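>>> Prediction below, plus the sequence it came from.
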Amino acid sequence: MITRSATARYEGLGKTGKGWVSTQSKVLDQSRYGFNTRFEGEPGTNPEELIAAAHASCFTMALSFALAGAGHSEGTLETEAKVKLDQDGAGFKVSRSDLKLVASVPGIEEAELRRLAEEAKANCPISKLLNAEMELEVEVKAAATA
């Protein structure tokens, strides 16, 4: 079992409060967040952005391992995740996380790439955690020839 951690601190309450979030690795170290960074576009982070980063990186790594397991030895994968936050009655909910993959993998058939990408989307740990609606868009780029 692997355990990772993050901490969040919030001073003040509601819209006037200010928060800081840090990760175990210190990639985030007292990064600012709050109402203004979440809903008003001020500098800092927000939970949805962090979920998007986690989903994009988890899916991309899962797909890279699936491709390696299928015998591919090189390629480039770039994924954008867009996490949607919607009003849900009196509160909010993360309703979906859509992934857009741009892939260049020499020697792969497009159908195989799409199949492996769908499997990675369904099986990466963050996809399983989210259990939200997800869409995967795949763009296949021609692999550079030597």
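Thanks, I have the structure now. Numbering: from 1, shown residues only.
>>> can we go C-alpha only for contacts and neighbour counts from here?
Will do.
>>> residues of stretch 8-24 that come out buried?
Neighbour-count burial for stretch 8-24 flags 18-22 (criterion: 16 or more other C-alpha atoms under 10 Å).
>>> Once you drop chain neighbours, what's closest to the residue most central in space within the chain?
Nearest residue to the geometric centre of the chain (C-alpha atoms, centre = their mean): His55, 2.3 Å. In this structure, His55 finds its nearest non-sequential neighbour in Ile126, 5.6 Å apart by C-alpha to C-alpha, 6 or more residues apart in numbering.
>>> Now the one you found: which helix or strand?
In the assignment (DSSP states H and E), Ile126 maps to helix 125-130.
>>> Can you list the buried residues in that helix?
Buried-residue list, helix 125-130, by 16+ other C-alpha under 10 Å: 126-127.
>>> elements contacting the following helix or strand past it?
Using DSSP H and E, the helix or strand that directly follows helix 125-130 along the chain is strand 136-140. Under the contact criterion of 3 or more C-alpha pairs under 8 Å, 6 or more residues apart in numbering; DSSP states H and E, strand 136-140 touches strand 91-104, helix 110-123.
>>> Pull out the buried positions in strand 136-140.
Neighbour counts over strand 136-140 (16+ other C-alpha under 10 Å) mark 136, 138, 140 as buried.
>>> Remind me what the lengthiest helix in the chain packs against, helices and strands.
For the chain, the helix that runs over the most residues, judged by DSSP state H, is helix 47-69. Helices and strands touching helix 47-69, by 3+ C-alpha pairs under 8 Å, 6+ apart, are strand 76-88, strand 91-104, helix 110-123, helix 125-130.
>>> want to compare, so here's the second one:
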Amino acid sequence: MKINRSGSAVWSGGLKDGKGAISTQSGALDAYPYGFATRFEGVPGSNPEELIAAAHASCFTMALSLILGEEGFTASKMETNAVVTLEKQEDGFAVTASHLTLKASIPDVDESTFQDLAAKAKANCPISKLLKADISLEAELLS
């Protein structure tokens, strides 16, 4: 099975004075603005790194749901936050890390099993496989 999804970006102008818009196939984003200031200066708007972070958090959480189900567990609630790091290097900028923080309520699972299953999801979710960055995980089991 092969599934294709798409996103697009439009850009006009130079790096610092230009403006762009991001759209997704689903319409979740429709010409949503982004630019130098939203990426590097904290101005409200989107940027590629936050989109990667949202993709990683959602993919990891779905993967963990699958893995839990295969082991006979169902989460009451899982909340995942991803922080993607963009760093300037000698040859330009690079995304160097994605740090996942998970808070989960899962009935009847012990801490060791939870940590093992979360690590398996981190290693095997499709977005983790896509990223060539150091991916770290903090997983907290809530009672």
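Yep, that arrived. Being a predicted model, the structure only gives us computed values, none of them experimental.
>>> So what touches the helix holding Ile126 of structure 1?
Contact with helix 125-130 of structure 1 is made by 54-55, 58-59, 121-122, as judged by C-alpha atoms under 8 Å, 6 or more residues apart in numbering.
>>> tell me, how many neighbours does the closest residue to Gln25 of structure 2 other than its chain neighbours end up with?
Once flanking residues are discounted, Gln25 of structure 2 sits nearest to Ser6: 5.3 Å by C-alpha to C-alpha, 6+ apart. Ser6 of structure 2 has 8 neighbours, counted by other C-alpha atoms under 10 Å.
>>> re earlier: export the buried residues of stretch 8-24 of structure 1 as a markdown table, with columns for distance to Arg114 of structure 1 and secondary structure.
Output for these, formatted as a markdown table (distance: C-alpha to C-alpha, whole Å; DSSP: H, G, I helix; E, B strand; the rest coil):
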| residue | distance to Arg114 of structure 1 | secondary structure |
| --- | --- | --- |
| Lys18 | 42 | strand |
| Gly19 | 40 | strand |
| Trp20 | 39 | strand |
| Val21 | 36 | strand |
| Ser22 | 35 | strand |
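>>> what would those look like in CSV with distance to Phe35 of structure 1?
Shown next, in CSV, are those (distance: C-alpha to C-alpha, whole Å):
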residue, distance to Phe35 of structure 1
Lys18, 8
Gly19, 9
Trp20, 12
Val21, 14
Ser22, 17
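>>> Out of the residues you listed, which comes closest to Ser73 of structure 1?
Nearest to Ser73 of structure 1 among the buried residues of stretch 8-24 of structure 1: Ser22, at 35.1 Å, using C-alpha to C-alpha.
>>> Name the residues of stretch 98-109 of structure 2 that are buried.
By neighbour count on 16+ other C-alpha under 10 Å, the buried set for stretch 98-109 of structure 2 is 98-102, 104-106, 109.
>>> residues contacting Glu133 of structure 1?
Applying C-alpha under 8 Å, 6+ apart, one finds that Glu133 of structure 1 lies in contact with 95-98.
>>> do Ala52 of structure 1 as well
Taking C-alpha under 8 Å, 6+ apart as the criterion, Ala52 of structure 1 is in contact with 80-83, 97.
>>> hmm, 7 Å instead?
Residues counted as contacts of Ala52 of structure 1 (C-alpha atoms under 7 Å, 6 or more residues apart in numbering) are 81-83.
>>> now swap in Asn47 of structure 2 and tell me
Counting by C-alpha under 7 Å, 6+ apart, Asn47 of structure 2 touches 34, 38-39.
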